[in-house]
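> Curious how this folds, go ahead:
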Amino acid sequence: MENFIVSARKYRPVLFESVVGQSHITNTLKNAIKNNQLAQAFLFCGPRGVGKTTCARILAKTINCTNLTADHEACGVCESCVSFQNGNSFNFHELDAASNNSVDDIRNLIDQVRIPPQAGKYKVYIIDEVHMLSQSAFNAFLKTLEEPPAYAIFILATTEKHKILPTILSRCQIFDFNRIRVEDMAQHLAGIATKENVSYDMDGLHLIAQKADGGLRDALSMFDQIVSFSNRALSYQAVIDNLNILDYDYYFKLTDLLLAQDTPGALLLFDDILNNGFDGNHFITGLASHLRNVLICRDASTVKLLEVSENIKAKYLEQARLAPASFLLSALNIANQCDLNYRLSKNQRLQVELTLMKISHLAQALQLSQSENVQQLAEQLKKKPKTLAAEAEVSYGKTEPVVTPKPQIPVSSEKKAVESVATPVPGKPSAAPLPSAGKSLLNRDLKASIIPNLKDPSSIKSEDNAEAEKVILSGVERQPFTQEDLIKQWVTYSGIVKAQNKMSLVAILENYTPILKENFRIELPIENKLQETELTYEKIDLLNFLRQKLLNFQISLDPVITEIKEGKKLYTAKDKYLHMAEKNPALDEFRKVFNLDLN
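Coordinates of the predicted model:
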């Protein structure tokens, strides 16, 4: 039985041109070889499985090749190339820093560097996972890395560049490897499938490439797994079944149900997805990604951002033609909010189902917003008011309508505003003095005439007397209050919340005192982020209560996390005595008088 070699090793690139998706690095290295401008030390960094060690080996092989091609690639037939391919080259040394990370391992490496090459021009040292070296090993390596012999070249490879000392980074020429694009990876897998006589479809290969998340080694491992699973017939369905992926068909069907406002169908489909073993959070993030893909397909210039096969792209384009942009944007926002709140929710399934219900009713809400009545109301709301309705009927006596003169000096109190309204106009009979009940009625009617009624667009007034409106509304919207008034209403709301059994919020309201600041801003000192999150969910109800009770709609609430300083712990008898003596100096005099000692 022939030994099986995994595709990641069998099809490992041996030339610069065969490296997938890193042309910016391979071209730079080939030009450096061509112009004889090789650095003494290289640092290859990037995600796993993108070709860092592979490029290091190709570079080591190429610079010692005695018969370079016209493209400055290794010939593969000279003595140096053959010995390198057989693994017995004395000019090539590879060290795994994950298992050889001590200072002694680096000292042994430095001792080898002193010996010049017996054949060839360079000795190349590859240190893989270099970030795993210890601090002392890095320090021992510094001098050799800065001033190595002319024949020595170091190539360091790492996935975690931030863990490497800055003194090491400054001595290296740094190359950052990119994640491999889905299209490039799918084409590479198609070439391997052809060489292995494996039947395939591009939809399945694109799905593998997306699941690999930019790492070609991961993609090749999944490729081998699915080829074995499907008996050398790699199909889209085989990839879904083997990798347990929520495929595109689920989301296309779900989006059609949501567009048709079929809420029961959407909920049943979500139940089917849960029964198949998928997580709700994974489902909602997949739905957000699907809606994003549909949205970018509405514009021809952004279709290139879609990293899927041609068959799937055609489905996206068809659905984008049917889905309005307003629906997609609103649905995407709702799905994103569900993703943010999913982990905090105690009933996570309900969180997702509520999201599906909201999205399924979006079309109805958008249709209502575009109706003729709502449009007319919106237009009227945009118009500037023309006159201030200042006529008031008093239930007693016979009076002429009184027009309010435009106030020249702002009046802060409601009482003065009413008195200015009741001022007689020259040439008109003046009304009899109003009793308190009449003034209250007049004041109420004036406020009602100023505040717009959304059901009656004709109640909207105009800007000619905007200042007078502010005068009358100032008594309602910006009623001043004191810290004592605030505390009183705060305690009242705490009792209401306690009756609703919201004990976590009650603990915050009872244990922390709100502080009244300028411009009616309330500052609440709290201790941690968890309390801030709890308060965020109840903030709107609390603000509405305070604004109504304190007659001030300018109130705002800002939770502030304060750092609590803990005092020194008292452990020993001496510590306890010194603490008591500091509070009461007579205690120390008492000890001296009786000549007492501490145990």
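
> Please make it C-alpha for all contacts and neighbour counts, starting now.
Noted.

> Please enumerate the strands of the stretch 401-550 of the chain.
With strands called from DSSP state E, counting those that start in this stretch, the stretch 401-550 of the chain shows them at 515-516, 521-526.

> which secondary structure elements does the first one contact?
Think strand 515-516. Using 3 or more CA pairs under 8 Å, 6 or more residues apart in numbering; DSSP states H and E as the contact definition, the elements that strand 515-516 packs against are helix 483-499, strand 521-526.

> Can you tell me which of those is most buried?
Greatest average neighbour count among these goes to strand 521-526 (a mean of 18), per mean count of other CA atoms under 10 Å.

> now it, how far from the chain's geometric center?
Computed by CA atoms, centre = their mean, to the nearest Å, the chain-centroid distance of strand 521-526 equals 27 Å.

> I'd like the structure of this one too, to check against the first:
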Amino acid sequence: MSENYRALTRKYRPQNFEDIVSQDHVSSTLMNAIKQNRLSHAYMFCGPRGVGKTTMARVLARTINEIDNSVDGESLNQTLNVVEMDAASNNKVDDVHHLRETVRIPPQNGRYKVFIVDEVHMLSKAAFNALLKTLEEPPEHAIFIFATTEPHKVLPTILSRVQRFDFKRIAVDEIVRRLRKISADENISIDDESLHVIAKKADGALRDALGLMDQAIAFCGDTITHNELVQALNVVGTDRLFQFMNCVKEHDADQGLELINTLLQEGYDIQEFLIGLTEHLRNLYIAHHSKQLYMVEASEETKSKYKQFASDFSRDDLMRMLHLVSEAQIKIKDANQPRIQFEITLLKLIHMERSESLAKLLSDLEEVKKNSKNLASLSSPESKPAVQEKKNEDPATEPAKENENAPAEESSSVVKEELPSSEQEPEATKVIDDEFDIGTPALQTRFSQVNEASKEEVKTEIKVEATTQHSQEAKNLQIEDIKSAWPEFIDSLNGSVSSILKMQTERALPVKLKGTELSLECDNQLAKTMLDEQAKELAGKLHECIGVALRFNVEVSQKIKQTKARNPYERFKEIQQKDPMIRSLVERFGAELEY
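Purely as a prediction, here's the structure:
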């Protein structure tokens, strides 16, 4: 290496406002202030590292004192008109006292004496207080320029006495243009993909990008290739990420594990890979919408790859993958076996079913539910009288079928005569076993040949008999029987009533049974209102569980002891244990509870 060699960060430090990258809002303001002779006595430049704060201060000092470009920016400190101080190592009160003494001395040549204080937030509180008076009322020839990466640590009394400028991170495309120009000046051959790798690795800091460029030149020489660059910088290249996503697409776990092993053997950091994979998934998500492709920071060739690969996954799939990878970044930090957790995460991505399969499975499940409901309605006893009644609605067909029905009627009468009278009557009484529906269609079918007066008498007798039977069953029923059957009743509400009604029903408890009236107590007015409105439907469900029709009487009570709220994860596990379909979905799609 030549003795006169200088790093790119020093060699290509801007000498004027036009050379400063991506800080036009600061450059324009300062140039207008110089033209209008409205320079402030104190400035503060804030922003992340490597974006040009100190460079901007030196350019301002050079411009207002008209220093020739032959004087290097680093040599400005050697002139008597520019004083630079590092507050990180000179943060005591004595250092500020020495600075105050220097302020009194006027410039030897030129108009202003510029004091550049870098990392000003490192000054102690006492040092800040010692600087206050001088900063508020400095001599006419003194200009203070403070630079800091953490302005929130600077005292408000200091911030109120300066003009503040916030520097922004430099965009990837602007860093790429700057690096391309420097590589041309240095006769370095480098492709656009490698330039984007360096620019993204720099994270918005041009100084970091020039340092990485120096490292790449030292490793690769005058010709920098993408494969050698990612090896030199230990960066996971987009080719590897596309290769892994191809394994996810093909559900190829063997190839995925082989790729993971290769990456770890080559010394790649797990967190670096997860960070790169997160950005890769984010770019694929954006690539679904061609109008947003400008948000992907990559070369045109890589953007076309993103657009091509994005069609292999839906946005829902990519969102689930992003969730898994981002969660893994947090968990792996505290894991005892980070490699195992890393492999588990990537295998989850590979084995994850697609959202299209999930949608098809759910639609098939809905179809099964509909078919089961139709079968249940067709096989229920209530549908049979309706069918028979429908047959008897057309009087024109009755004479034609009178002779055909005669043998059937005779045979049925023979059977009835053979059976004891006690076994003939329950046929009618079973039809009206519900106090909410006394079975009128069934009675009309059973006594179709009886005159109207006899029909009314039979109805009255059956009503009395059914009421007596219900009263006897309710009398034998105890409140303990209802309490023991209550969990089964709650489970029977799944799918048949709304989830909010089921939740409010769970908050009610049976406390007393008086005849056919069941007293319930709940802990809020909303539960009472909903239970009162849906009392008939809920009573019917309870009837199916205990075989006795009861009426609900709901009251609000504050004495009910609320059970301890279960953890959402415990409830989710309990649901999985009860429902094999949900458990199968969780195992196949890697579902996790998010709340």
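
> Give me the TM-score for this pair.
Overall, the chain-to-chain superposition scores 0.67 on the TM-score scale (TM-score structural alignment, normalised by the length of the second structure); 458 aligned residues with a CA RMSD of 4.3 Å.

> Which one, of the strands of the stretch 401-550 of the first structure, ends up nearest to Ile127 of the first structure?
Ile127 of the first structure lies closest, by CA to CA, to one member of the strands of the stretch 401-550 of the first structure: strand 521-526, at 50.4 Å.

> now the angle from the closest one to helix 483-499?
Our comparison of strand 521-526 of the first structure with helix 483-499, counting by axes from the mean of the first three to the mean of the last three CA atoms, to 10 degrees, yields an angle of 50 degrees.

> Show me what strand 521-526 of the first structure is packed against.
Applying 3+ CA pairs under 8 Å, 6+ apart, one finds that strand 521-526 of the first structure makes contact with strand 515-516, strand 556-561.

> Pipe the helices and strands packed on strand 515-516 of the first structure into CSV and attach distance to Met202 of the first structure per row.
Supplementary listing: these in CSV, determined by distance: least, CA to CA, whole Å:
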stretch, distance to Met202 of the first structure
helix 483-499, 58
strand 521-526, 56
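
> Compare those and give me the one nearest Glu17 of the first structure.
strand 521-526 (60.2 Å).

> hmm, back to that, so for Ile106 of the first structure, which of the strands of the stretch 401-550 of the first structure sits nearest?
Where those are weighed against each other on CA to CA, the nearest is strand 521-526, at 52.1 Å.

> how much does the closest one deviate in direction from strand 556-561?
Computed with the same axes, to 10 degrees, the direction of strand 521-526 of the first structure lies at 30 degrees from that of strand 556-561.

> To Thr28 of the first structure, which of the strands of the stretch 401-550 of the first structure lies closest?
For Thr28 of the first structure, the closest of those is strand 521-526, at 55.6 Å, according to CA to CA.

> ok so, going back, out of the strands of the stretch 401-550 of the first structure, which gets nearest to Ala417 of the first structure?
With CA to CA as the measure, strand 521-526 is the member of the strands of the stretch 401-550 of the first structure nearest Ala417 of the first structure (26.5 Å).

> the strands in the stretch 101-250 of the first structure, which residues?
Assigned by DSSP E, counting those that start in this stretch, the stretch 101-250 of the first structure shows strands spanning 123-128, 152-158, 173-176, 199-200, 233-234.
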